[in-house]
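Visitor: Let's see this in three dimensions:
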Amino acid sequence: MSRTHHRTVSVDGWEVFYREAGPADAPVIVLLHGYPTSSHMFRHLIPALAGRFRVVAPDHIGFGRSSAPSTEDFSYTFDALAEVTAGFLRTVGITRYTVYVQDYGAPIAWRLALANPSAVEGVITQNGNAYEEGFVPEFWEPIWAYGADPTEQNEQALRPALDRAAVEWQYTHGVPDVSTVAPDAWEHDLALLARPGIDRAQLSLFADYASNRELYPQVHQWLRHSAVPVLAVWGRNDEIFSPAGATAFGRHAPRARIELIDGGHFLLESHLDTVVCLINDWHASSVTGPRRD
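Guide: Below you'll find the model as predicted:
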């Protein structure tokens, strides 16, 4: 396996930590993580793909080892995270890439694609939503309520999402054999969530999540017009984004390949080898084919 490098660059005055592996002249895959994790979620995927790809995984602002400013110093919105990510890609010299999205990584990637459609050569969405059908109502109701009315009562209803039980649940729900999920995954996330002020940052992103839904019609138009190849590889037991969110990609992405795996939200923790095989096969047969810009 290739050696993974751990680096930091400055983007708009913020430090962005990232992991990188693979040949500099290979096709690029950009890995965008979700909540509550960081590029740490890709620690096994990066070396597994680096034999064929240049693989780059940044930590979003407020996550992992990137800068974690207060909400007074940084606007924690998905627009802002996407702007920093676009600046990061310019800084490290990435102009065309396949994007791998999970959870929060999806709305960040959709903004990047809408701003610069020709840069995105392919989309791998692993439990990264772009459709109303993908939302599991029981999970999302307190988020919608807080975003619509950020009262103290609605905040308190949502705060358990920052706690140990909820973070661990995100890794273990829907996994047939939870012993395949390493506990250090959620312990790593919990340690970073516990930093001063991070709770306010995460609450701001919860409140802003509804803005992502407003983009969905534009994303669907982009998928249809560009014919960008899509691999939707999804933990079918996910109780955050349901498998209906995966199958919905077939409505607008004519070249979509949809794979539902017997796993949960963090599929790489339990089904890494399956995902790697699917990515390699899909990229060889789809991304190298024709598309429209």
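Visitor: can we go C-alpha only for contacts and neighbour counts from here?
Guide: OK.
Visitor: Check the secondary structure at Phe74 for me.
Guide: Taking DSSP: H, G, I helix; E, B strand; the rest coil as the rule, one finds Phe74 in the coil state.
Visitor: Look up how far Phe139 lies from it.
Guide: Noted for Phe74: a distance of 27 Å to Phe139, by Cα to Cα, to the nearest Å.
Visitor: And Tyr209, by the same measure?
Guide: Using Cα to Cα, we find Tyr209 at a distance of 13 Å from Phe139.
Visitor: and if you look at Asp199?
Guide: 19 Å.
Visitor: and what of Pro27?
Guide: Counting by Cα to Cα, the gap from Pro27 to Phe139 is 37 Å.
Visitor: Which one's more surrounded, these two?
Guide: Pro27 (17 against 13; other Cα atoms under 10 Å).
Visitor: Could you find the closest non-adjacent residue to the more buried one?
Guide: Nearest non-adjacent residue to Pro27, counting by Cα to Cα, 6 or more residues apart in numbering: Phe53, 5.1 Å away.
Visitor: which residues does that neighbour contact?
Guide: Going by Cα atoms under 8 Å, 6 or more residues apart in numbering, Phe53 touches Gly22, Pro23, Ala26, Pro27, Val28, Ile29.
Visitor: can you list those residues in a markdown table and add distance to His283 and secondary structure?
Guide: Below are these laid out as a markdown table (distance: Cα to Cα, whole Å; DSSP: H, G, I helix; E, B strand; the rest coil):
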| residue | distance to His283 | secondary structure |
| --- | --- | --- |
| Gly22 | 16 | coil |
| Pro23 | 17 | coil |
| Ala26 | 13 | coil |
| Pro27 | 10 | coil |
| Val28 | 11 | strand |
| Ile29 | 10 | strand |
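Visitor: here's the other one to compare against:
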Amino acid sequence: MIRLAVFAPIAAVALTVGLAGSAVAQQPAPAVKVAHKTVKIGDLDIFYREAGPKDAPAILLLHGFPTSSQMFRNLLPALGDKYRVIAPDYPGYGHSSMPSRDKFKYTFDNLADVIDQFTEKVELKKFALYVQDYGAPVGYRIAVKHPDRITAIVVQNGNAYEEGLDNEFWKPIKAYWREPTNKDKRNALRDALTYETTKWQYTHGVKNPELVSPDGAAHDQFLLDRKGNDEIQLDLFLSYGSNPPLYPKWQEYFRKHQPPVLIAWGKNDQIFPAAGAEPYKRDLKTLEFHLLDAGHFALETNGSEIAELMRNFLGKHVNKK
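Guide: Have a look, this model is predicted:
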């Protein structure tokens, strides 16, 4: 009886601890919080979204057209438990400054320069890149300039090869590149700035459009419709012509530095079709290749899948560095 009297309190404590531990284990992980910040780059206010610990491996998310960092609104919390995830808005996009065209020249060289300065301002010394659409020419310029800073690249419908521009979508844009002073060629591209086209970018090639929230397109169009932004976008359509001549340099970067690359590409995209994804296989040795049943904005329908692919890929190639 004495033994029972002695050990009963110990057993009770052990049971209590065990139940408490079990209860804690079953609780969901705390939600990742996303901060919304602004930094000064020269005279520009550059808005960005950030999640995750400051000392975690970093990922720089670079958006496309006609969107902004809002395209990563769900990816940030999905990765922010293990990574420092940062998504800036370019000048003229999202909540960043939109200086007039006489005060800021809207070219991809200048966008890349601003984002390069941004990475230094927020102390990104080494980071993985996520590039989509316009994010590819911005990100690859930075990668070529600072190859030692890039730990990996995630490519989601971001082009670096001529094969990716050999389709009907690009014909009127290429016509504008050939005659940049032709107002008719410039004006012919204005349909790309309409709400109907923005919605099309979100829903085309999507198996079930009902799963695509209309909020993304509405948010993008609200900012796209700001006075003077149409001319900014037409300037960047023209400047996109500066990218193909740089493709050989970007491909040389791939061959020389061999960054680990994850392709997570919406195969139904008519702007950047899967033909643009295939050539990455020529130049990269550490390549994980996935064609997803998705459209241009694959994160809208396949966000959880892409997040899981990234966690697995970065876990193998970035976390151990």
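Visitor: what's the TM-score here?
Guide: TM-score of the superposed chains, computed with TM-score structural alignment, normalised by the length of structure 1, equals 0.97; 290 aligned residues with a Cα RMSD of 1.0 Å.
Visitor: what lines up against the residue nearest to Pro27 of structure 1 once you look at structure 2?
Guide: Counting by TM-score structural alignment, Phe53 of structure 1 corresponds to Tyr83 in structure 2.
Visitor: Distance of its match relative to Gly52 of structure 2?
Guide: Counting by Cα to Cα, the gap from Tyr83 of structure 2 to Gly52 of structure 2 is 5 Å.
Visitor: Ok, Trp170 of structure 2 next?
Guide: Distance from Trp170 of structure 2 to Gly52 of structure 2, counting by Cα to Cα: 38 Å.
Visitor: And Phe289 of structure 2, by the same measure?
Guide: For Phe289 of structure 2 relative to Gly52 of structure 2 (Cα to Cα), the value is 27 Å.
Visitor: Just want to know which of those two has more residues nearby.
Guide: Per other Cα under 10 Å, whichever of Phe289 of structure 2 and Gly52 has more neighbours is Gly52, with 23 against 16.
Visitor: Just to check, that one is in contact with Val85?
Guide: Yes: taking Cα atoms under 8 Å as the definition, Gly52 of structure 2 is a contact partner of Val85 at 6.2 Å.
Visitor: what is in contact with these two at once?
Guide: Both Gly52 of structure 2 and Val85 are contacted by Leu79, under the criterion Cα under 8 Å, 6+ apart.
Visitor: can you give me the strands in structure 1?
Guide: 5-11, 14-21, 28-32, 54-58, 97-101, 120-125, 230-235, 257-261 (DSSP state E).
Visitor: residue range for the first one in structure 2?
Guide: I take that to be strand 5-11 of structure 1. Using TM-score structural alignment, strand 5-11 of structure 1 pairs with 35-41 in structure 2.
Visitor: go on, the fifth one?
Guide: Following TM-score structural alignment, the partner segment of strand 97-101 of structure 1 in structure 2 covers residues 127-131.
Visitor: Quick one: map Asn312 of structure 2 onto structure 1.
Guide: So, by TM-score structural alignment, Asn312 of structure 2 is matched to Asp281.
Visitor: and its match, how many neighbours does it have?
Guide: Residues contacting Asp281 of structure 1 under the criterion other Cα under 10 Å number 11.
Visitor: and Ala136 of structure 2, what is it in contact with?
Guide: Leu62, Val155, Gly158, Asn159, Ala160.
Visitor: which residue in structure 1 lines up with Leu223 of structure 2?
Guide: By TM-score structural alignment, Leu223 of structure 2 lines up with Leu192.
Visitor: Now do that match against Thr95 of structure 1, distance only.
Guide: From Leu192 of structure 1 across to Thr95 of structure 1, the span is 31 Å (Cα to Cα).
Visitor: of those two, who's got more company?
Guide: Using other Cα under 10 Å, the more surrounded residue of Leu192 of structure 1 and Thr95 is Leu192, with 19 against 13.
Visitor: mind checking how far the more buried one is from Asp199 of structure 1?
Guide: Distance from Leu192 of structure 1 to Asp199 of structure 1, by Cα to Cα: 10 Å.
Visitor: again, but for Ala246 of structure 1
Guide: Distance, Ala246 of structure 1 to Asp199 of structure 1, using Cα to Cα: 30 Å.
Visitor: quick one, which of these two is more surrounded?
Guide: Ala246 (29 against 16).
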